[in-house]
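>>> Sequence and predicted structure are below.
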Amino acid sequence: MHPILVIVFLPLLAAIVAGLGNRMLGNVVAKSITTGALFVSAALSWPIFISYLGHGAEATVVPVMKWVASGALTFDWALRVDALTAVMLVVITSVSALVHLYSWGYMAEDTDQPRFFAYLSLFTFAMLMLVTADNLVQMFFGWEGVGLASYLLIGFWFKKPSANAAAIKAFVVNRVGDLGFMLGIFGTFLVFQTTSIPEILAAAPAMKGVSHITFLGMRLDTMTILCLLLFVGAMGKSAQLGLHTWLPDAMEGPTPVSALIHAATMVTAGVFMVCRLSPMFEAAPVALSFVTFIGAATCLFAATVGTTQWDIKRVIAYSTCSQLGYMFFAAGVGAYGAAMFHLFTHAFFKALLFLGAGSVIHAMHHEQDMRYYGDLRKHIPITFWAMLAGTLAITGVGIAGVFGFAGFYSKDAIIEAAFASGSEFGRTAFWLGAFAALLTSFYSWRLMFLTFWGKARWADSEHIQHAVHGQHESPDEEHGDTTHANVHPHEGTAGYHPHESPWSMLVPLVLLSIGAIFAGYVFHHAFLEDPEFWNGAIAWNEHIMHAMHEVPTWVKLTATVVMLIGLGLAWLAYGRQSSLPGKTAEQLGPVYRFLYNKWYFDELYNFLFVRPAFWLGRQFWKRGDEGLIDRFGPDGAAWAVEKGAVGARLAQSGNLTTYALVMLLGLVAAISWVLV
């Protein structure tokens, strides 16, 4: 049996057993089965990934079963393993396994643990199906499976209205993107007469500029239309500007869910899809320019919003959105290796930051507002050092030619690739990416200073007050999150002592810290400079990879310089002069409110789409359904039957002379009808 079969289907089997067994199995058994399955999958994934390093093994296709044969539409269910798949396998299984382990501590008091762990494993299976797809239909199956599982996980605390609203929002927004993805798949089959990914990619270069379609009287390039439709799907799944509004709200789910969705799985599906279909995008330069523009715009948008948020999880969520923008504009300028490298390194440090944030929230009795933190480095030192490693990785700290944290290699490569592309969109992406890197450094160090340095500001926290006064149940506990810090009732906030998380939560932080520190240094050569590693799994743009080495020195130093500027500004505002942020926000006024309210996208969409949709629904409901269909349909028929019954009841008097009179009148009427 090929290892890929075990890697993919073991999480599904674990999800079925834990989900159906549920409370009959008990918490420990359900957690052990799902967590053990993910660690087995991760252990089998790393050797596959390592086998591609250095010499680049050939792609392998493992058949599972016959699937569909309908006229020209034929495809089997098969699992494809190449370098691109191998990268995604280690990212998905490693992060998911550590999230499973972390959840042992974080969800320790939850009453529905088997269901939670079953959802986690189901989510992982769907993502594995997506990245091992050998045809577009199978990829779509995994794509929709991830969407379903994310809905279940975000809305896990279904008694909490905000969690339900966030789950529905994620589901609906992703359906918008998925419509574009479906149309792209339909169009691709129409053009290439196959859904096989290898066959499509082999035929794609010959289609560049030679095929056109007519739409609304316009003559449009076929490959451009197909790639734009496919990219709309990527925009939804990877939360790019316009279809991003679901991502911050997804924080309503438990923190392990945030780490799993935002770090390595769902949000990277769009980046993976673009890189997997990169030969198609190479045949559509206009589509690539659009990808570059959207990626750069998302990068800037999310970074600006992240600088104003106070919720620790929302800051990291907007950071995810921004980093995905980097990945997309790297793909847009043709640096697919750099895009995948940043996806790889981002998985480690972003999962680390989210799980570290969960450890902070656990210590602070579910308080998520950073304004009520401070001085935590002395109380939760392991969490502090782990989050410091993640912050050093995301901000790209390093010394060129010596050593750097993970983001130092991947983010710098993307910024250099954008400049080296020489295109107008590429240069624009370079400047926007550089400014976003400055903001990334600022909001990342802002988070660290507010959380771990300065004086303790716990006294004003409602959640801490709940803990201090011995109220056993916090506001979140009634919705399922009953993990809490040890408290001493009636001591007052001065006697409250945050404590370190249990080892089941700390071990994943330590392991992810190793990835955040060394992943860039160890693997940058294979991802960025070795086409044999990829061995045709992505389109390798030799020109841009060579041009990256020839960029001016100031370009190479740009990321480091802006990182230092962001660090300096954060230290000045939140480490030295604590009154400066308030004064700045007051002076900026409308600009600050614009950023704090997330560019008013939610309000705009509510005005343009949500309210009109609800109004239209009410019209169909009140006037169409009740006023027309029910009135003249079932309600009208029932009324007619009722009135007819009243008349019939009057006629059925039981008087023999009355019946004789009616019969006589009927006979006269019948004779008259015949005579006339």
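Sure thing, it's come through.

>>> Going by C-alpha atoms from here, please, whenever you check contacts or count neighbours.
Noted.

>>> Strands along the chain, start to end?
60-70, 73-81, 212-215, 218-221, 398-399, 403-404 (DSSP state E).

>>> Just put these in a markdown table and tack on distance to Trp445 and mean neighbour count.
What follows is the strands of the chain, written out as a markdown table (distance: least, C-alpha to C-alpha, whole Å; neighbours: other C-alpha atoms under 10 Å):
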| stretch | distance to Trp445 | mean neighbour count |
| --- | --- | --- |
| strand 60-70 | 44 | 12 |
| strand 73-81 | 39 | 19 |
| strand 212-215 | 50 | 12 |
| strand 218-221 | 46 | 13 |
| strand 398-399 | 16 | 14 |
| strand 403-404 | 17 | 18 |
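
>>> Throw the ones you listed into TSV and include distance to Tyr52, thanks.
As requested, these are exported to TSV (distance: least, C-alpha to C-alpha, whole Å):
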stretch	distance to Tyr52
strand 60-70	12
strand 73-81	10
strand 212-215	39
strand 218-221	36
strand 398-399	27
strand 403-404	24
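
>>> Nearest to Gln619, out of those strands?
strand 212-215 (32.7 Å; C-alpha to C-alpha).

>>> That closest one - contacts with which helices or strands?
strand 218-221 (3 or more C-alpha pairs under 8 Å, 6 or more residues apart in numbering; DSSP states H and E).

>>> Structure two is appended below for comparative analysis:
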Amino acid sequence: MNYASYIALIPLLPLAGFVILGLFGKKPFARSAGVIGTLLIFISTLLALYTAYQYFFVAGKQHGIYPAVKALEFTWLQFSPGLSIDMGLLIDPASVMMLVVVTFVSLMVHIFSIGYMKGEERLSTYYSFLGLFTFSMLGLVLSTNIFQIYIFWELVGVSSFLLIGFYYDRPAAVAAAKKAFIVTRFADLGFLIGILILAFYSGTLDFGTLIQRLTEPGSSALAQLKGYGFIGIPVFSWALALLFIGGAGKSAMFPLHIWLPDAMEGPTPVSALIHAATMVVAGVYLVARLYPVFVLDVPVLQLITWVGVISAFLAAVIACTQTDIKRVLAYSTISQIGYMLFALGLAGYTASLFHLFTHAFFKSLLFLGAGAVIHYIHTNEMGNMGGLRKYMPVTHITFLIACMAIAGIPPFAGFFSKEEILLTAWQNNQPVYYIALLTSGITAFYMFRLYFSIFWNKPLAHNHNHHGEGPWSMKFPLLVLALAAVVVGFIPFAHYISAGQQAAEHTIPISFSIAPVAMALAGIALAYMLYYKQNERPQKLATAMGGLYRLVRQKFYFDELYLFVTKKIIFNGIAKPAAWIDKHLVDGLMNGLGRATTGISERIKAWQSGSVQSYALYFFGGIVALAAVFIYWWTG
């Protein structure tokens, strides 16, 4: 199959939307910005689906083998005959799956935004930024080499900064955008160092060549990486750990998770795109892309496992106490990404990517459903909601489907992918399994706490019926994503995407699912008891837990800890002394040299007075001085 004839259009069409709407959106396309942006991403989605069909059902149909194909490659920067940075488009099972996920979810977000953002003054700018965001993520997943993925990695960061801070007149949005950008920059520094280490010892930036050189029997590059060390840790482990730090920052893993809840300050459809199909799954995709290299280092896999499971558990616990519906979903995302990462750490490549795939649909459905609720009620606070099922029937049903999916209730999509991850944990690390099992029960609890608080609990205080549930541009994506959240779990994912090129088969024993489903049902039952009808039990429970509840409600004081380290240690202990040295020593030395030069020039500039008499006096004075020196030398 000749993918080169069209594959570049998939990322370039959103880029064209960014350029056209960014440059000409104010006047020629001010009213039609949403239609133009949606049409371009619609074409990209069709091409992505066509690519998936050709790759999985035509090219790989005969033998069930799905090799990596470079659909396009060219040299971008040539440094020397053996060193260059190439750009290209890589087609393999993981990248094709991500093409479908990114374009499809982005299309749903574009359509939903037509109704949600109606009347927005900067609508063309909004759709322009959406196009840049989608282009960045598509470029990332299609990258053929590790430096190209870094370029688009940073472009994703820039795009998120623009969208999170879209409401630039709100101080909270500006602060959230800066927070996201700064936190991920620290992590990306580790990513860049890891890239340079691996590229230096392997002699290549290309993914395929890099993996081949490090995994081949008797690899000299691998021997060098493992032979050298720093503070007792092999350079190979350092390189992979630094790469993972970059991924952990982008995917908001503990302890770099603090930026993601604040990122909710952007428009709600943006949250759906960031959390479901772009940015936060980039870290998972990075580890999966270099998975054959990561499996060569057990300590780093253990690091990935425990960072993932700790993130999943802590975020789930915090979500139980939050009252802003978007923040509940934000912590839910952190928890679900944690599942994907610890699955990778436990050799669950297929399980991790399967959950990434299903999560994209039900999490984008949750965020768009939350957007519909906010659009109707004009608040994010659960305490101001209740009884909305009567007024928002489409949102109610679709949101319930998404909650069932993320809770792991069969036959919804999340059940199948989460069971794969739990089975992987049971087979490889049972302590992790039990933590993950407990986390799955907590997930069901906080999601149905959210569901009951929004749609049941108590009658709505005021009927905001002036615009109804929203236009069909908002309802249609909810219905499509709800359908996807029901059916995509039945896809034989392992047959198409596995750690090797060969198709695989994988089944889960029915008996294994008893405990996870029972935990989910217990979580739902507890949420029903506490939040189905308005009562005092939640408040009494919070009061009984005392300081523990306050600790969790304050998100374990991670933000306060970072502020303390930043302001008290970095600013006061490092930045202020450095500023004093810069001002008094560095600047003082330079200013002193300048003043000395000025003083000397003031004293000697009289020598160039322009007076002939003065010059004659200096001339004869010089002759006399030379004569005296000569006489002294002659007589001595």
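Looks like it came in fine. Just so it is clear, the model here is predicted, and its values are computed rather than measured.

>>> Out of the strands of the first structure, which is closest to Trp46 of the first structure?
Among the strands of the first structure, strand 73-81 comes nearest to Trp46 of the first structure, with 12.9 Å by C-alpha to C-alpha.

>>> Out of the strands of the first structure, flag the one nearest Ala149 of the first structure.
strand 73-81 (20.7 Å).

>>> distance between that closest one and the chain's centre?
Strand 73-81 of the first structure sits 26 Å away from the centroid of its parent chain (C-alpha atoms, centre = their mean, to the nearest Å).

>>> Remind me what that strand packs against, helices and strands.
Strand 73-81 of the first structure sits against helix 3-25, strand 60-70, with contacts defined as 3+ C-alpha pairs under 8 Å, 6+ apart.

>>> Kindly recompute the last result at 7 Å.
Counting contacts by 3 or more C-alpha pairs under 7 Å, 6 or more residues apart in numbering; DSSP states H and E, strand 73-81 of the first structure packs against strand 60-70.

>>> which residues sit against the strand it packs on?
Contact with strand 60-70 of the first structure is made by Thr74, Phe75, Asp76, Trp77, Ala78, Leu79, Arg80, Val81, Asp82, as judged by C-alpha atoms under 7 Å, 6 or more residues apart in numbering.

>>> ok, now with 6 Å
By C-alpha atoms under 6 Å, 6 or more residues apart in numbering, the residues outside strand 60-70 of the first structure that reach it are Thr74, Phe75, Asp76, Trp77, Ala78, Leu79, Arg80, Val81.

>>> same check, this time on stretch 233-252 of the first structure
Identification of contacts with stretch 233-252 of the first structure by C-alpha under 6 Å, 6+ apart yields 154, 163, 166, 169-170, 174, 177-178, 180-181, 258, 267-268, 270, 298, 314, 317.

>>> hmm, which of these are the buried ones?
154, 163, 166, 169-170, 174, 177-178, 180-181, 258, 267-268, 270, 298, 314, 317 (16 or more other C-alpha atoms under 10 Å).

>>> can you tell me how far the counterpart of Ala42 of the first structure in the second structure sits from Lys475 of the second structure?
By TM-score structural alignment, Ala42 of the first structure lines up with Thr45 in the second structure. According to C-alpha to C-alpha, to the nearest Å, Thr45 of the second structure stands 19 Å off from Lys475 of the second structure.

>>> How about the most centrally placed residue in the first structure: what's its closest non-neighbour residue?
What sits nearest the mean C-alpha location of the first structure, by C-alpha atoms, centre = their mean, is Val267, with 3.3 Å. Spatially, and ignoring its direct neighbours in sequence, Val267 of the first structure is nearest to Ser238 (4.1 Å; C-alpha to C-alpha, 6 or more residues apart in numbering).
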